[in-house]
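J.: please find the sequence and the predicted model below.
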Amino acid sequence: MSEKTKSENLEILASDVRACRLCIEKPQKKPLPHMPRPVLQVSATARLCICGQAPGTRVHKSGRPFTDPSGDRLRDWMGIGENVFYDAGRLAIVPMGFCFPGLDAKGGDLPPRPECRNTWHDRLFAAMPQLELILVIGQYAQAYHLGAARRKTLTETVTGWRDYFEASPQPGKPVVLPLPHPSWRNNAWLKKNPWFESELLPVLRREVARLV
């Protein structure tokens, strides 16, 4: 398959994702409480991918990934600005849920919609074999990309980041680096785990600079 064919197939697939209405037309649980607005960023040339949870209210309004304080912190962690972050040719963004899932009774975001993972994720990643590194943010992304290798808690998984990052990658599979969510709600976690800033972030920034 030529590089051009790969790109065309990915473009068609991404267009299908953006037009997806499964969560209201054929939902696997209670329908999405608002009109879908799938958000993703993909290309056949990006070597780095971010896989997080799902868009929040601000991203749902903007239609662009990480247009919120979490995005500001994530870009700071990565050591890049918006010009690189939103360059699809260099950076892919594939959240576990493409649409804002709605809020729970306490005002927090609901889990990512299952329709996204079950319908689209395997196909999207198969269409981007050029990916070399995937940043997996939060428990849902870690469950998908790490499978049985994921540890019992997010903290244990992120603490063991070297085991995933330094492991010999499977042929044709990208390296996976687990991260906590960059939400400001995780300030306490970051204070309790200073090794994240001193040990993991330098590696993250080095790899981002190499790949983008």
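T.: Looks like it came in fine.

J.: use CA for all of it now, contacts and neighbours both
T.: OK.

J.: what sits against the spatially most central residue of the chain?
T.: In the chain, the C-alpha nearest the mean C-alpha coordinate belongs to Cys51, at 1.3 Å (CA atoms, centre = their mean). Contacts for Cys51 (CA atoms under 8 Å, 6 or more residues apart in numbering) come out as 93-96, 134-137, 141.

J.: looking at those residues, which are in helices?
T.: The members of the contacts of Cys51 that map onto helices under DSSP state H are Ala141.

J.: got a markdown table for the contacts of Cys51, with neighbour count and distance to Thr159 too?
T.: Conversion of the contacts of Cys51 to a markdown table gives the following (neighbours: other CA atoms under 10 Å; distance: CA to CA, whole Å):
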| residue | neighbour count | distance to Thr159 |
| --- | --- | --- |
| Ile93 | 23 | 23 |
| Val94 | 23 | 23 |
| Pro95 | 27 | 22 |
| Met96 | 29 | 22 |
| Ile134 | 23 | 17 |
| Leu135 | 21 | 14 |
| Val136 | 28 | 13 |
| Ile137 | 23 | 13 |
| Ala141 | 26 | 16 |
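
J.: which ones among the contacts of Cys51 map onto strands?
T.: 93, 134-137 (DSSP state E).

J.: select the longest helix from this structure.
T.: helix 3-18.

J.: ok, and for the next helix or strand after that one, which residues are buried?
T.: Using DSSP states H and E, the helix or strand that follows helix 3-18 in sequence is helix 22-25. Within helix 22-25, the residues that count as buried by 16 or more other CA atoms under 10 Å are 22-24.

J.: dropping in the other structure now:
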Amino acid sequence: MANDIQALPFRELVHQVRSCTLCADKLPLGPRPVIQLSEDSKILLVGQAPGRRVHETGLPFNDPSGDRLRQWMGVTRDTFYDETLMAILPMGFCYPGTGKSGDLPPRPECAPAWRELLLERLRCIELTLVIGQYAHAWHLPKPKQPVTANVRNWRRFWPDIVPLPHPSPRNNGWLKQNPWFEAEVVPALQDRVRSILGQAVHSPLR
């Protein structure tokens, strides 16, 4: 079965992912995988899992977190949602529900089922942004480190990978406590994005 899926044309593989019901009985609003990608994508964004608003609209990062992420990258919405430029593959493709302190973790069934199959088709990726602890744990070299340590040591992964904190408004306190992030990492990230996309980017909000 795995070999059959690996042999699928790219569009059919994506269709299979978007039709996935692997953990339907564990999702409070049912399955709705929200991903964006093409075989030409140049930048890969890896977040946690869609929030409720993203589930409702079917558009990844269509929320305040996405607004801040676009500011960090210095790109417009049109650029961000151009699948030939940006691939967006969260660690969990469906909204997992809400717990006591925010959204629940990504469903554990998702990444083992689909992640490698999709990543191996993205052969034009020049930069991967790993956002938050679950993306860090999957994409960064072991041993596992806290998010702040990974972001502070961003040069270790440069220029192919940039570890980021989650852009959620819940992280406003972290940003205030770590002003070096917007002073050092954000300008470097914008320069890297500009070099890949070959277009001007906007200045970060201060």
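T.: Received it, and whenever you're ready, just let me know what you need. In this text the structure is predicted, and so the values were computed from the model without any measurement.

J.: and the residue nearest to the centre of structure 1, what pairs with it in structure 2?
T.: Residue pairing (TM-score structural alignment): Cys51 of structure 1 is matched to Val46 of structure 2.

J.: sorry, back to before: distance from the chain centre to the longest helix of structure 1, please.
T.: Centroid separation for helix 3-18 of structure 1 versus its chain: 18 Å, with CA atoms, centre = their mean, to the nearest Å.

J.: who's in contact with that helix?
T.: Under CA under 8 Å, 6+ apart, the answer for helix 3-18 of structure 1 is 37-40, 42-44, 120, 124, 127-128.

J.: narrow these to those in helices?
T.: By the criterion of DSSP H, membership of the contacts of helix 3-18 of structure 1 in helices covers Leu124.

J.: helix/strand/coil for Leu177 of structure 1?
T.: Under DSSP: H, G, I helix; E, B strand; the rest coil, Leu177 of structure 1 falls in the strand class.

J.: wait, it sits on Tyr164?
T.: Yes. If you go by CA atoms under 8 Å, Leu177 of structure 1 and Tyr164 touch, sitting 6.5 Å apart.

J.: and those two? Which one has more around it.
T.: When Leu177 of structure 1 and Tyr164 are compared for neighbours, Leu177 comes out ahead with 26 against 18, by other CA atoms under 10 Å.

J.: mind listing what's buried along the longest helix of structure 1?
T.: 6-7, 10-11, 13-14, 17-18.

J.: then stretch 140-155 of structure 1?
T.: Buried residues in stretch 140-155 of structure 1, counting neighbours by 16+ other CA under 10 Å, are found at 140-142, 144-146, 150-151, 154-155.

J.: repeat that for stretch 77-84 of structure 2.
T.: 80-81, 83-84.

J.: that stretch corresponds to what range in structure 1?
T.: Mapped onto structure 1 using TM-score structural alignment, stretch 77-84 of structure 2 spans residues 82-89.

J.: give me the mean distance between the host helix or strand of Ile50 of structure 1 and structure 2.
T.: Applying DSSP H and E as the criterion places Ile50 of structure 1 in strand 48-51. Here the mean offset of strand 48-51 of structure 1 against structure 2 after fitting is 0.5 Å, by mean CA distance after the TM-score superposition for structure 1.

J.: give me the mean deviation of the helix or strand following that strand from structure 2.
T.: Per DSSP H and E, the first helix or strand lying C-terminal to strand 48-51 of structure 1 is helix 57-62. Following superposition, helix 57-62 of structure 1 is found to deviate from structure 2 by 0.4 Å on average (mean CA distance after the TM-score superposition for structure 1).

J.: and Val147 of structure 2? What does it align with in structure 1?
T.: When structure 1 is aligned by TM-score structural alignment, Val147 of structure 2 is paired with Leu154.

J.: can you tell me which residues contact that match?
T.: Contact analysis of Leu154 of structure 1 by CA under 8 Å, 6+ apart lists 138-139, 180.

J.: most neighbours, which of those?
T.: Gln139 (24 neighbours).

J.: how about that one, what's its match in structure 2?
T.: In structure 2, the residue matched to Gln139 of structure 1 (TM-score structural alignment) is Gln133.

J.: distance of its match from Arg53 of structure 2?
T.: Distance from Gln133 of structure 2 to Arg53 of structure 2, counting by CA to CA, to the nearest Å: 21 Å.

J.: thinking again about what came up before, from Leu119 of structure 2, how far out is the match of Cys51 of structure 1?
T.: With distances taken as CA to CA, Val46 of structure 2 is found 11 Å from Leu119 of structure 2.

J.: between the two, what contacts are shared?
T.: Applying CA under 8 Å, 6+ apart, one finds that no residue jointly contacts Val46 of structure 2 and Leu119.

J.: what separates the strand holding Ile50 of structure 1 from the chain centre, distance-wise?
T.: From the chain centre to the centre of strand 48-51 of structure 1 is a distance of 5 Å (CA atoms, centre = their mean).

J.: quick one: Cys49 of structure 1 from Val212 of structure 1, how far?
T.: Taking CA to CA as the measure, Cys49 of structure 1 falls 10 Å from Val212 of structure 1.

J.: who's more crowded, the two?
T.: For Cys49 of structure 1 versus Val212, the count of surrounding residues by other CA under 10 Å is larger for Cys49: 27 against 15.

J.: quick one, what contacts that one?
T.: Counting by CA under 8 Å, 6+ apart, Cys49 of structure 1 has contacts 91-94, 131, 133-135.
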